[in-house]
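Engineer: sequence and predicted structure are below.
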Amino acid sequence: MSFVFRVLLTLATIMLPVASVAATDRAALVLGMADYQYLPKLDNTRNDALRMAETLEGIGFDVTLGIDVGAEDMTRMLEGFAFRAEVADLALIYFAGHGVEVQGENFLIPVDVQVQSNRDVERQSASLKQLLAAVEKARKMRIVILDSCRDNPLGDALAGDTSETTNASTAPERAGLAPANPDRGTLVAFAAKDGQVALDGRGENSPYALALMEKMVQPGLEISLMFRQVRDLVLQKTGNLQEPHTYGSLTGVPFYLAGGNESAGSTDAWAALKPDQEEQLLALAELGDTRSMLGLAYIRLNPNQDRFDPTAAIEFLQRAADAGSPEAQFELAKLYERGTGVEPDPAKALALYRAAADQNFADAINDLGFLHYQGGLGLPANPQKALTFFERAADLRHPQAQFNFAALIDDGLIPNKDPEDAAQYLYAALRSGSSDVLKLLSERPTMFTDQTRKALQAKLKDNDFYQGSIDGDFGPGTQRGIRRAYGLDG
């Protein structure tokens, strides 16, 4: 039996949740800009940020707070938070202050920006892309909330040519921010729908901040429904003058800012949803919301519930899959492969796996790797082709694929990859929160070559998790470094 096959079989056998070592963590960066030096000052943004930080801390977040920070400090805070967010289950950024659209891109303005043109905004402010990059490696969920665009002190007439500038006083006004298009698993929430202006409010806090803080502390309120209720509350409070909006597609795992049980599997977690929230899911599903369809399908796939109904689950999944949900396509593929609720249909299962993989759904790509390696669903065994799937899934930060691919590199089976590459994938799997990789590196490090172990020690040292010798010996010091890289105290 080849080493590759032994590794894949080992992973299929031991890749199980390890609750005793799994880290659960929530990190938030809260930024409030009010005392602008060269732009109109804002009344409530400081209050909103201070109270938001207090609210988030009260529901278990580790909060970093920045009030009236300049451009350099804002950049440093985002960089530091990005590293911190890698070991958080949920990473959240809340920004209250001036936000503007320039040439179709959104920018959040620090207090010391001296603006004569839109080009100054681009050079001196933080873009929404930077905020998204700061949360993108969080393990389960990523949220960016922009309580901004209370007014637009600039215009949007600057051309892309760096030689052309437009004075802010003569540029045409454009209210609000541009629509966002974040990656899967990331939610961007605007205080006001793109193209609209958010209201500062007549009290000490903005209507949006008040609605957020009221709803986010409500125990057991699933996060997609929470933002929906925030929208409805702001519309009510502002007489329909301001409509918050969310962009992005969350995973099918239910999540709660206060209360709830995210450690349960999808079917158990969705089944625990309160009846009134299930009714809201049904209403949203009728409006075409595919995540609500997924949640309803998971409820009906739970054999321990009186709502167990695989046929109804298939219908919800099929609707979501037809609407383009890669997660629904993947879940439906598994049901057709196993014959759960439907007659087994290998051809349909394979088509659904491929459809999900075409949308870069990492689970589907990783499973296609196994199918190609071992042969399955009518595919001939093709280990060489399987490697391309494993690499693709690994590069999409699928923890099991990262470990698999590191093992394949370590065995010398991937051309143009060396021990440093293997160590990088192992390090990435640790940072992504794979308790199985933590367990393997803690208990069976010698399954990797001495060269790969040394490269991993060097990687840990480069990131200040380890200070010992680069000798390939995974003694107490290296083990502490591995645990610290994973997000534990060591």
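Structural biologist: Cool, got the structure.

Engineer: every contact and neighbour count from this point should use C-alpha atoms.
Structural biologist: Fine.

Engineer: centroid-wise, who is the farthest residue in the chain?
Structural biologist: Most distant from the centre of the chain: residue 170, at 39.5 Å, with distances by CA atoms, centre = their mean.

Engineer: helix, strand, or coil at it?
Structural biologist: When the structure is split into helix, strand and coil by DSSP: H, G, I helix; E, B strand; the rest coil, residue 170 lands in coil.

Engineer: quick one: list the elements packing against the helix or strand where residue 46 lies.
Structural biologist: Here residue 46 sits within helix 45-58, counting by DSSP states H and E. Here helix 45-58 touches strand 26-32, strand 62-67, strand 90-97, helix 207-216, going by 3 or more CA pairs under 8 Å, 6 or more residues apart in numbering; DSSP states H and E.

Engineer: and that helix, what's buried?
Structural biologist: Neighbour counts over helix 45-58 (16 or more other CA atoms under 10 Å) mark 45-53, 55-57 as buried.

Engineer: let me have those in a markdown table, extended by distance to residue 140.
Structural biologist: Formatted as a markdown table, those follow (distance: CA to CA, whole Å):
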| residue | distance to residue 140 |
| --- | --- |
| 45 | 29 |
| 46 | 29 |
| 47 | 29 |
| 48 | 26 |
| 49 | 24 |
| 50 | 26 |
| 51 | 25 |
| 52 | 22 |
| 53 | 21 |
| 55 | 21 |
| 56 | 18 |
| 57 | 19 |
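
Engineer: which residues of the stretch 51-200 of the chain fall in helices?
Structural biologist: Per DSSP state H, counting those that start in this stretch, the stretch 51-200 of the chain carries helices over the ranges 71-85, 118-124, 128-135.

Engineer: quick one, the helix or strand harbouring residue 229 and helix 207-216 angle?
Structural biologist: For residue 229, the element it lies in under DSSP H and E is helix 223-237. Inter-element angle recorded for helix 223-237 and helix 207-216: 140 degrees (by axes from the mean of the first three to the mean of the last three CA atoms, to 10 degrees).

Engineer: what's helix 223-237 in contact with?
Structural biologist: 207-208, 211-212, 215-216, 240-246, 254-257, 277, 280-281 (CA atoms under 8 Å, 6 or more residues apart in numbering).

Engineer: emit the PyMOL select command for whichever of those are buried.
Structural biologist: Paste this into PyMOL to select the buried members of the contacts of helix 223-237, with burial taken from 16+ other CA under 10 Å:
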select buried, resi 207+208+211+212+215+216+242+243+244+245+246+254+255+256+257+281
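
Engineer: next up, a second structure to put side by side with the first:
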Amino acid sequence: MKRIVIVFWGILLFAKTLLAQQTGIITSASGWVKTVRQVAPVITWQSPQLTRSEQKVPTVRITACIQSVEPLTYHFFQNGKEIPNKRTGFKHIECGQELTEEITLEPGANEIHLTATNPAGTTTSDSRYVTYKMGPQTPPSPNAPKRLALVVANASYPKAALRNPINDGRTIRDYLQKVGFEVVLRENLPLRELKRTVDTFLVDLGRQKQNVGLVFYAGHGLMVNGDNYLQPVDADPSTEPDVEFECYPLRRLVAKMEQANPSGANLVFWDACRNNPYRSWNRSMGGPIHTTIAPPVGTMIVYATEPGKVASDGLEKNGLFTSELIRHIEEPGVDIYGLIERIDAGLEERGIKQPPYSEGRLRGKFYFVKPE
């Protein structure tokens, strides 16, 4: 009988250990085990409560509540750059763990978000936009159109990493801010975070009428059955049909932008598909990187190169397309068509046969910087 009892408790101890490895456990004083399913952190903003705010002081105190059963790490980001962690405050309250940080603002728009990571995954918070206005300013109309941009830069692909997208994304972010855009930059997004980021951006885009919405994508792109796809960093399709479920369709992005901002201007810059990591498929390196989408009036897509050609990284800090784009984006009085022509001419002067390509049209002329 004693041997049976020992064997029983040995089996129970083994089961508890295995369960702890898979889900985590909490053991009560009586010895009973309660399983705790591992879930990614949940982030709730405490302050600022408003998504957008303005102030005339150069610092802002932000507070968020993070729910997590497991130990976690967190990081703050301001305009896409990670902020050194000052650990101003971190305490346990009813909603979870309250985190407080004081941030020095940059003049103009500041996009602030944080990430929290535990063994179950990483969560990215919604963004808070704090505009720091120095000196007396005339407050803008609350219904005035805005310039909003989402920049997605994917480079850390396990099978075919890219060199330039992160540099391209950060550079484009800086230049778009110079010409009056509020910019959200996201890097190395898996599919779940990519969908969430796009949906959040579209909510902001639809808040006022006649906004200017811009999406810049740098990373791998795929074309399957006539549709183009943004490739998340966790996508690993083994066959062409897998792409539909593991990647994000460009056609869907265009349709959602038009739905959110039907009377405004929607721009997509597609600096994608430097090579094809899936050589066993029908589309080999050098194959077409996109097909015609026929976007609605008010939407324009600018591709880094023509159909049937591959966009090159080049040997510099930024890719070829991005390096020419930033040369001309601040020139006053250059409309979008003139900008494309200048990019083309700049690449030709450098001996590079990679003409950009566009489809769709906006309503009237669009300038990044209006004529002086």
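Structural biologist: Here it is on my side, so go on. Nothing here was measured: the structure is a model prediction, and the numbers come from that model.

Engineer: which of the helices of the stretch 51-200 of the first structure sits closest to residue 404 of the first structure?
Structural biologist: Go through the helices of the stretch 51-200 of the first structure one by one with CA to CA and the one that ends up closest to residue 404 of the first structure is helix 71-85, at 24.2 Å.

Engineer: show me what that closest one is packed up against.
Structural biologist: Judged by 3+ CA pairs under 8 Å, 6+ apart, helix 71-85 of the first structure is in contact with strand 26-32, strand 126-127, helix 128-135.

Engineer: and the last one against the second structure, how far off on average?
Structural biologist: What it means is helix 128-135 of the first structure. Average distance, helix 128-135 of the first structure versus aligned residues of the second structure after superposition (mean CA distance after the TM-score superposition for the first structure): 1.8 Å.

Engineer: would you map the helices across the stretch 301-450 of the first structure?
Structural biologist: Assigned by DSSP H, counting those that start in this stretch, the helices in the stretch 301-450 of the first structure fall at 310-322, 326-338, 346-358, 362-374, 383-395, 399-410, 419-431, 435-443, 450-462.

Engineer: do you know how far residue 133 of the first structure is from residue 443 of the first structure?
Structural biologist: According to CA to CA, to the nearest Å, residue 133 of the first structure and residue 443 of the first structure sit 33 Å apart.

Engineer: check residue 67 of the first structure too.
Structural biologist: 45 Å.

Engineer: now render the helices and strands packed on helix 71-85 of the first structure as a markdown table, adding distance to residue 142 of the first structure.
Structural biologist: Putting these into a markdown table (distance: least, CA to CA, whole Å) gives the following:
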| stretch | distance to residue 142 of the first structure |
| --- | --- |
| strand 26-32 | 10 |
| strand 126-127 | 16 |
| helix 128-135 | 6 |
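
Engineer: deepest in the core, which of the ones you listed is it.
Structural biologist: Looking across these with neighbours counted as mean count of other CA atoms under 10 Å, the highest average goes to strand 26-32: a mean of 26.

Engineer: in the second structure, what residues pair with that one?
Structural biologist: The counterpart of strand 26-32 of the first structure in the second structure, using TM-score structural alignment, spans residues 147-153.

Engineer: tally of neighbours for whichever residue in the second structure pairs up with residue 70 of the first structure?
Structural biologist: Structural alignment places residue 70 of the first structure opposite residue 190 in the second structure (criterion: TM-score structural alignment). Using other CA atoms under 10 Å as the criterion, residue 190 of the second structure is surrounded by 16 other residues.

Engineer: same question, residue 108 of the first structure
Structural biologist: Counted with other CA under 10 Å, the burial measure for residue 108 of the first structure works out to 25 neighbours.

Engineer: equivalent analysis for the one 5 residues further on, please.
Structural biologist: For residue 113 of the first structure, the tally of surrounding residues (other CA under 10 Å) stands at 18.

Engineer: from residue 386 of the first structure, how far off is it?
Structural biologist: Per CA to CA, residue 113 of the first structure is found 51 Å from residue 386 of the first structure.

Engineer: just residue 257 of the first structure next, same as before
Structural biologist: Computed with CA to CA, the distance linking residue 257 of the first structure and residue 386 of the first structure is 39 Å.

Engineer: export the helices of the stretch 301-450 of the first structure to a markdown table and tack on mean neighbour count and distance to residue 191 of the first structure?
Structural biologist: Output for those, formatted as a markdown table (neighbours: other CA atoms under 10 Å; distance: least, CA to CA, whole Å):
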| stretch | mean neighbour count | distance to residue 191 of the first structure |
| --- | --- | --- |
| helix 310-322 | 21 | 28 |
| helix 326-338 | 23 | 28 |
| helix 346-358 | 20 | 32 |
| helix 362-374 | 23 | 31 |
| helix 383-395 | 20 | 33 |
| helix 399-410 | 26 | 34 |
| helix 419-431 | 24 | 32 |
| helix 435-443 | 20 | 37 |
| helix 450-462 | 21 | 40 |
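
Engineer: dump those to JSON lines, plus distance to residue 477 of the first structure.
Structural biologist: As requested, these are arranged in JSON lines below (distance: least, CA to CA, whole Å):
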{"stretch": "helix 310-322", "distance to residue 477 of the first structure": "48"}
{"stretch": "helix 326-338", "distance to residue 477 of the first structure": "40"}
{"stretch": "helix 346-358", "distance to residue 477 of the first structure": "40"}
{"stretch": "helix 362-374", "distance to residue 477 of the first structure": "33"}
{"stretch": "helix 383-395", "distance to residue 477 of the first structure": "28"}
{"stretch": "helix 399-410", "distance to residue 477 of the first structure": "22"}
{"stretch": "helix 419-431", "distance to residue 477 of the first structure": "16"}
{"stretch": "helix 435-443", "distance to residue 477 of the first structure": "12"}
{"stretch": "helix 450-462", "distance to residue 477 of the first structure": "10"}
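
Engineer: output the longest strand belonging to the second structure.
Structural biologist: Looking only at the second structure and at elements set by DSSP state E, the strand with the highest residue count is strand 108-118.

Engineer: where in the first structure does it fall?
Structural biologist: Mapped onto the first structure with TM-score structural alignment as the criterion, strand 108-118 of the second structure occupies no residues.

Engineer: now the angle from that strand to strand 182-187?
Structural biologist: Our comparison of strand 108-118 of the second structure with strand 182-187, counting by the same axes, to 10 degrees, yields an angle of 30 degrees.

Engineer: elements contacting strand 108-118 of the second structure?
Structural biologist: Other elements packing on strand 108-118 of the second structure under the criterion 3+ CA pairs under 8 Å, 6+ apart are strand 73-78, strand 121-124, strand 128-132, strand 182-187.
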